[in-house]
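Colleague: fold the following, please.
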Amino acid sequence: MGRKRKGRDISGWLIVDKPAGITSTSVVNKVRWALQAKKAGHAGTLDPEATGVLAVALGEATKTVPYITDALKAYRFVVRLGQATNTDDAEGEVIAASDTRPTDDQIKDALGQFVGDIMQVPPKFSAVKIDGERAYKLARDDEEFEIAARPLWVEELVMTDRLDADHVELEMTCGKGGYVRSIARDLGEALGCHGHVLHLRRIWSGPFEAEDGLTLDQIDEMAQSPALDEHIKPLEIGLADLPMAVCPAESATRLRNGNPAMVLASGIDYGEECWAALDGRAVAVGRFKAGELHPSRVFVDG
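Modeller: Model prediction:
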């Protein structure tokens, strides 16, 4: 029998404005400690040197993480033109350079090929698995390997500022699994000048925005106090992109036990995924069929 995990049974979302120089996992550990939470996880990794919104799920909210990772997210980043690095960001070694510098119009014209349904090859220094090994481990060992291209939906990619001849600021809205470093690398290749990410910030992710996030200093100041609890957002925010059905009180127990039960739904199609709420609180997520919700995830009433 495994050891029972210590901590508070606390559920919801705490939004962090992650600083550079720390891993996403370290941020989650900090939040778990500050709230003395039994369970915590994040909705979408940020590279250690990246900043911006990192949504930390607590307790039952961890069951809604997939709906945030699948949601659109937006990044603001600076591309250093004229240099390619082995990591596709400023942390790596320069492996190619060019004196060519594109005009603003050339950059804007090139961005179009990275919008819509595209195929993208992740950076070699990434957590992608190759025959069971992380790509970054193989790259560090100077192993030769290829990463297959994978699909990515890019909603928008625009130039927001030309800082100087060597630097351009871009903003991108994309779906799940996008690598900004790959966009910078591939844009540089398309422009014939090379490129890598110099600065990267995630400005929003699903319903969460960086400007609403707490800094690590603020979390430290409020750690293990009721003041920090006041910043926890309801777990239901993680279900904002799903339609909601009303759960009658008599259906709640059946749903929480994993059984289909009647719900009141309006405008929800047969077989569509939705969530059921009782008095505004999430009871279960599942498929709506013939007036019943067939649950795939259930939430403990706390």
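
Colleague: hey, let's count contacts and neighbours off CA atoms from now on
Modeller: OK.

Colleague: wait, residue 16 touches residue 213, no?
Modeller: Yes - distance between residue 16 and residue 213: 4.3 Å, which falls inside the contact criterion (C-alpha atoms under 8 Å).

Colleague: between the two, what contacts are shared?
Modeller: 53-54 (C-alpha atoms under 8 Å, 6 or more residues apart in numbering).

Colleague: got the end-to-end distance for stretch 126-145?
Modeller: From its first residue to its last, stretch 126-145 covers 13 Å (C-alpha to C-alpha, to the nearest Å).

Colleague: so which bits of that stretch are buried?
Modeller: Taking 16 or more other C-alpha atoms under 10 Å as the basis for neighbour counts, the residues of stretch 126-145 that come out buried are 126, 128, 135-139.

Colleague: one more: stretch 110-125?
Modeller: Here stretch 110-125 shows 111, 114-115, 120-125 as buried, counting by 16+ other C-alpha under 10 Å.

Colleague: which stretches of the stretch 1-150 of the chain form helices?
Modeller: Here the stretch 1-150 of the chain has its helices, by DSSP state H, counting those that start in this stretch, at 24-35, 65-69, 104-111, 135-140.

Colleague: with the stretch 201-302 of the chain instead?
Modeller: When secondary structure is read from DSSP H, counting those that start in this stretch, the stretch 201-302 of the chain shows helices at 216-222, 226-229, 249-256.

Colleague: tell me how far the longest one is from the chain's mean position?
Modeller: Put plainly, it is helix 249-256. Between the centre of helix 249-256 and the centre of its host chain there is 32 Å, according to C-alpha atoms, centre = their mean, to the nearest Å.

Colleague: residue 238 touches residue 67, doesn't it?
Modeller: Yes - with contact defined as C-alpha under 8 Å, residue 238 reaches residue 67; the gap is 6.4 Å.

Colleague: quick one more, to check against the first:
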Amino acid sequence: MARRKRPNLVHGWVNFDKPLGMTSTQAVGKVRWLFGAGKAGHAGTLDPLATGILPIALGEATKTVPFLVEAAKSYDCTLTWGAETDTLDAEGDIIARSDVRPTGAQLADILGEFMGEIEQIPPAYSAIKINGERAYDLARAGENPEMKPRTVRIDGLEVLEVSENTATLRIDCGKGTYIRSLVRDIAHKLGTYAHVSALRRTQVGPFTDESCFSLDALEELRHKGGVLDSLLAVETALDDIPALALTEDEYADVKQGRVIVLHPTTMASVKPAFRPRMIGDVDASRYVVVTFEGVMVALCEARAGALRPKRVFNI
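Modeller: Down below sits the predicted model:
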């Protein structure tokens, strides 16, 4: 009898095109099964009513998820004028109506007011925790959870298409932005109501919809024995972090978690690529990806002429 392949041998990222109606958790479970992977996780929840890019990490790639959560994201969002719902999308009950239908010019004129850092009140139907409970659980129980405003960043707003009752926007934004709240606030600014009727995420950091895989495509690849061909390298989520190749002796030290001394010219070669970067509460502005024979070994911090391993990968 053939030995079963150990599931933890699969390490990398899948650029998954999440279909309509599937939860992000269901997507992770399905992809994990298709690849026969052990650990799995995703970099940023997509609501069931949203489609598009859901980067899924397998194996050791799960250690890089926090870096991708911080990445900028892009969405194509269709909003429907004239009705606001309790969920701020097409799934909810209508709570307010208006006959006002803004023109494309009126919409374009006010978008600049929503650029940069803005204050935003998240939807009551969201995964934010309030006193240990999810806001959406409180809302579904008939309560009115108090949602505190938070600062988010909008990098780009463009009108793609306008009809009498709908408009489609391209939105580039930072982490934690609620598109549903943005649509609500834009409508209020124009003296009307609106809700999100369609939403597609088109980019998360280096992951774009030009190179993603649908569920059908992955299932077909698995049937043909080539599903691993769709797997991206573990370091894909770290594409904007400088990289260094290790010697054999340095590789042995880093694998054991030992600090290695950098030659001044080596430090000088990576220093220009450093930039401010907070991963949660951790300052990762001087992180470096280190590799040996083309394989990622660790994330290290370059400081005071030395590399200090912060996260070692078992690939």
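
Colleague: could the helices of the stretch 1-150 of the first structure go into a markdown table alongside distance to residue 180 of the first structure?
Modeller: Putting the helices of the stretch 1-150 of the first structure into a markdown table (distance: least, C-alpha to C-alpha, whole Å) gives the following:
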| stretch | distance to residue 180 of the first structure |
| --- | --- |
| helix 24-35 | 16 |
| helix 65-69 | 15 |
| helix 104-111 | 13 |
| helix 135-140 | 16 |
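
Colleague: who's in contact with stretch 210-226 of the first structure?
Modeller: Outside stretch 210-226 of the first structure, the residues that touch it by C-alpha under 8 Å, 6+ apart are 14-19, 31, 33-36, 52-54, 202-204, 228.

Colleague: coming back round to it: single out the most deeply packed of the helices of the stretch 201-302 of the first structure.
Modeller: Taking mean count of other C-alpha atoms under 10 Å as the contact definition, the stretch among these with the greatest mean neighbour count is helix 249-256, which reaches a mean of 18.

Colleague: for the spatially most central residue of the first structure, which non-adjacent residue is closest in space?
Modeller: For the first structure, the residue sitting closest to the mean C-alpha position, by C-alpha atoms, centre = their mean, is residue 44 at 3.0 Å. Counting by C-alpha to C-alpha, 6 or more residues apart in numbering, residue 69 is the residue found nearest to residue 44 of the first structure once chain neighbours are left out, at 5.7 Å.

Colleague: can you tell me what the one you found aligns to in the second structure?
Modeller: When the second structure is aligned by TM-score structural alignment, residue 69 of the first structure is paired with residue 69.

Colleague: again, but for residue 268 of the first structure
Modeller: Counting by TM-score structural alignment, which is the criterion used here, residue 268 of the first structure corresponds to residue 271 in the second structure.

Colleague: can you count the residues close to the residue lying closest to its match once chain neighbours are set aside?
Modeller: Ranked by C-alpha to C-alpha, 6+ apart and with sequence neighbours excluded, the top spatial neighbour of residue 271 of the second structure is residue 286, at 7.9 Å. The burial metric for residue 286 of the second structure, expressed as a neighbour count using other C-alpha atoms under 10 Å, is 19.

Colleague: so residue 286 of the second structure makes contact with residue 274?
Modeller: Yes - contact criterion C-alpha under 8 Å: residue 286 of the second structure and residue 274 qualify, at 5.5 Å.

Colleague: ok, the residue nearest to residue 44 of the first structure - contacts?
Modeller: 43-44, 176, 206.

Colleague: cutoff 10 Å now
Modeller: With contacts defined as C-alpha atoms under 10 Å, 6 or more residues apart in numbering, the neighbours of residue 69 of the first structure are 42-45, 55, 175-177, 205-206, 238.

Colleague: and it, how far from residue 191 of the first structure?
Modeller: The separation that residue 69 of the first structure has from residue 191 of the first structure, given C-alpha to C-alpha, amounts to 31 Å.

Colleague: contacts for stretch 248-255 of the second structure, please.
Modeller: With contacts defined as C-alpha under 10 Å, 6+ apart, stretch 248-255 of the second structure is touched by 245-247, 256-261, 290-293, 297-300, 307-314.

Colleague: tell me the buried residues within those.
Modeller: A residue is treated as buried here by neighbour count (16+ other C-alpha under 10 Å); on that basis the buried members of the contacts of stretch 248-255 of the second structure are 245-246, 257, 259-260, 290-292, 297-300, 307-309, 311-313.

Colleague: so which of those sit within strands?
Modeller: Among these, the subset assigned to strands under DSSP state E consists of 245, 260, 290-292, 297-300, 307-309, 311-312.

Colleague: mind putting those into JSON lines with distance to residue 220 of the second structure?
Modeller: Listed next are these as JSON lines, based on distance: C-alpha to C-alpha, whole Å:
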{"residue": "245", "distance to residue 220 of the second structure": "36"}
{"residue": "260", "distance to residue 220 of the second structure": "45"}
{"residue": "290", "distance to residue 220 of the second structure": "35"}
{"residue": "291", "distance to residue 220 of the second structure": "33"}
{"residue": "292", "distance to residue 220 of the second structure": "33"}
{"residue": "297", "distance to residue 220 of the second structure": "32"}
{"residue": "298", "distance to residue 220 of the second structure": "33"}
{"residue": "299", "distance to residue 220 of the second structure": "35"}
{"residue": "300", "distance to residue 220 of the second structure": "38"}
{"residue": "307", "distance to residue 220 of the second structure": "43"}
{"residue": "308", "distance to residue 220 of the second structure": "43"}
{"residue": "309", "distance to residue 220 of the second structure": "40"}
{"residue": "311", "distance to residue 220 of the second structure": "35"}
{"residue": "312", "distance to residue 220 of the second structure": "34"}
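
Colleague: in space, what's closest to residue 53 of the first structure - neighbours in sequence excluded?
Modeller: Closest residue in space to residue 53 of the first structure, ignoring its immediate chain neighbours: residue 210 at 4.2 Å, by C-alpha to C-alpha, 6+ apart.

Colleague: ok, back up a step: overlap in contacts of residue 286 and residue 274 of the second structure?
Modeller: The contact sets of residue 286 of the second structure and residue 274 overlap at 241-242, 302 (C-alpha under 10 Å, 6+ apart).
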